[in-house]
Each structure stands twice: as C-alpha cells, then as structure tokens.
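Visitor: The amino acid sequence is not available; the structure is as follows:
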C-alpha cells in the first residue's frame, strides 16, 4: 500500500556506476521520466496500484564497472497517490506511512552485484517510517545515449518486495496484503 524510496526506490532505483569513468546522473522526475510505483494485494481479491509523485535522486554509472555504481533517493511519503483521496489520507496516517512524523523515506545503496548482462542486484539501506533495513533491488539496465536536446541519458528499472511489518507499518488488510511490491523506473540526465 505504500511504496517508498528505493528506489529505488527508487529506485531507485536500480543503477550502476564506476570509479574511474563513472558519470553522475540526476533522476529526471521533472520530465515525467521517473516513477516509484507500488502494487499490493487488496484483501486477496484484486491488486491496488499507486505511485509516489514527489521524489529526488541521483546515481553514478559506468557500464564497464557496474559493481562500483551507487544510487541515492529521497521520497516524500505524503506524495502517495492511489487514485482515491480518502484511501490516500489513510495511507498517510500512522496506520501505514506515518507521513506527519516521517515525511521522507530514503534509499542509499551499499553495493551493486552484477547478475547477468545488463542486470544487477543493488543492495542498500531503506529508511521508511523511521525504520532502517537493508533491501535488495533487482535492477535492469534499459539503455543510454544522447537525447534530442543535447544531453546524455541512462535508464534503469528495478523491483523489490517489502514486508510491511519490517518497517513497523501497523495497518493490516489480511494475509494476502503483508508485503508490497515496488516498481522503480528511472531515467537520469548526465551532469
């Protein structure tokens, strides 16, 4: 029912970078080219989808040394949007995201382990609802190159699943809704 940074979420994310030839990127949220989305079971009968509208982040990336990559994301927990205002108020409450006491969630990578061609596991610390826990994001490199405006971009997608109780989230919608899947899609602009 919530989805927090990591993103990646998000993030991140899901990003790679190298030391000697690493390039730094800012996540392009202004151009609507980055998303921190979530999916959670609703009572075991259907899926509830949503997104976080406000987040910032950056990453470093070098395709030659993906293990040296890094990513950081900060997410505004009150920006949750499940396409239903009353539900969003409940998700912001102390039952779930506790946005008044914990207005941000953060993800900071601690390691990147390549798992195949264009894929990697990004490990890092996610702080959500005042609780910090290690998480792993399964990341996939989408592509990189020049954009039509003279810039250079790189894009990634990542997935992870969070157990709500691990982050002291007290809301309980039954056995089918004990975890939430985060889907992070980011496009970064090289600085």
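Guide: Perfect, I can see it now. Please read these numbers as outputs of a predicted model, since none were measured by experiment.
Visitor: contacts and neighbour counts: CA atoms only from here.
Guide: Noted.
Visitor: For residue 106, give its distance to residue 169.
Guide: Separation of residue 106 from residue 169 (C-alpha to C-alpha, to the nearest Å): 16 Å.
Visitor: So these two - more neighbours on which side?
Guide: Set residue 106 next to residue 169 and count neighbours by other C-alpha atoms under 10 Å: residue 106 wins out with 27 against 19.
Visitor: Alongside the first one, take a look at this:
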C-alpha cells in the first residue's frame, strides 16, 4: 500500500467502472435530457488532469435512430471526431476539498478553455490494497461554441434544444505504482 505526500502528488488513473462523463441539456423548453459517455480514460499526474471519452460510448435511453442522429454531424460527428478530450492548465484544491480545474476542452476538433468546480476526496487506502481518490467536477458550456448547432423551432416559440449544457465528470482515481 502506498501513501501520497500531497493530495496532488503521484499518478492516478481513472477506474473505468466507476468513472463517467455526463451531460444534461434542456429539451422542448421543459424537460432535462441526460446522457453519459461511459468509455472514459483519465490520468491525474502531480496535479495535471488529462482525460478523454469515446463519443461512441454515449448512453442515451432512446431509439437507435436518435442515437445515430446524436453521433452524426448535427451533433458530435463521431466518425470524424471520435473523442472528447480535456487537458488541465490549473488544478486548485481549497482546504475544504472544493476544487477548481481550468483547462482546454476539445469537442468536434474545436478546443476552448473551460473552468469546472467540484469536490476532491483526497487519496486513502481502499479495501483491495490500493490508494484511491475521487474527483467530481461540473461546468456549463454553450454547445454552439463547439459547432453543435442542431435545433428545431417550437410551435409556441423558442427552440427544441437549449444551447446551455451542464457537463459533470466523475472520476474514481487509483494511484499507480
């Protein structure tokens, strides 16, 4: 069993079973549509977070034709841009284990800076002889900044899909030897 001198020292890899990248967007002006990308890889090395999610791993509880539409050029263009990536430029943990992470988010080949806030659970021994930490982050983005522009007009005015999307990242991190 290893111990970590500082909460951000060492190398931690995301446990793929307990990690995901989720999104939520207002649909039809009233409902909240949610989905996840489950094929997530991430590494936190000495305070630098790098991660990626496979677009094809999107889990949406809808008919296959809708899933195909979300993977198409109208949304993620998964055939041309199979991954969503993030590379941090800053990782700040406050004394109360709140965290702010800044970095570059790439969707559809377009990279933009983002800031996410959340919680950090410092490394501790787990039941299997490993050292684990946990990172939960949330941010809001405007999907049109990444050229995810599809929409449809509503009969009462407005559009079917909001531009504001909430992203939530859950990373169960296991220290590497």
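Guide: Happy to help now that I have it. Nothing here was measured: the structure is a model prediction, and the numbers come from that model.
Visitor: residue ranges of the helices in structure 1, please?
Guide: For structure 1, the helices defined by DSSP state H occupy 85-92.
Visitor: Could you list which residues are in contact with the nearest residue in space to residue 11 of structure 2 that is not next to it in sequence?
Guide: In this structure, residue 11 of structure 2 finds its nearest non-sequential neighbour in residue 45, 4.3 Å apart by C-alpha to C-alpha, 6 or more residues apart in numbering. Residues near residue 45 of structure 2 by C-alpha atoms under 8 Å, 6 or more residues apart in numbering: 8, 9, 10, 11, 12.
Visitor: Show me what the last one lines up with in structure 1.
Guide: So that's residue 12 of structure 2. Aligned counterpart of residue 12 of structure 2 in structure 1: residue 25 (TM-score structural alignment).
Visitor: Its match: what's it in contact with?
Guide: The contact partners of residue 25 of structure 1, by C-alpha under 8 Å, 6+ apart, come to 58, 59, 60, 61, 153, 188, 189, 190, 191.
Visitor: what's around the residue lying closest to it once chain neighbours are set aside, how many residues?
Guide: Nearest non-adjacent residue to residue 25 of structure 1, counting by C-alpha to C-alpha, 6+ apart: residue 190, 4.2 Å away. Residue 190 of structure 1: 20 surrounding residues under other C-alpha under 10 Å.
Visitor: next one: residue 95 of structure 1
Guide: Counted with other C-alpha under 10 Å, residue 95 of structure 1 comes out at 13.
Visitor: To which residue of structure 2 is it aligned?
Guide: Using TM-score structural alignment, residue 95 of structure 1 pairs with residue 74 in structure 2.
Visitor: which strand in structure 1 runs the most residues?
Guide: strand 131-146 (DSSP state E).
Visitor: Could you give me the buried positions within that strand?
Guide: Neighbour counts over strand 131-146 of structure 1 (16 or more other C-alpha atoms under 10 Å) mark 132, 135, 136, 137, 138, 139, 140, 141 as buried.
Visitor: got it, and stretch 6-15 of structure 2?
Guide: 7, 8, 9, 10, 11, 12, 13, 14, 15.
Visitor: any idea how far residue 52 of structure 2 is from residue 93 of structure 2?
Guide: For residue 93 of structure 2 relative to residue 52 of structure 2 (C-alpha to C-alpha), the value is 22 Å.
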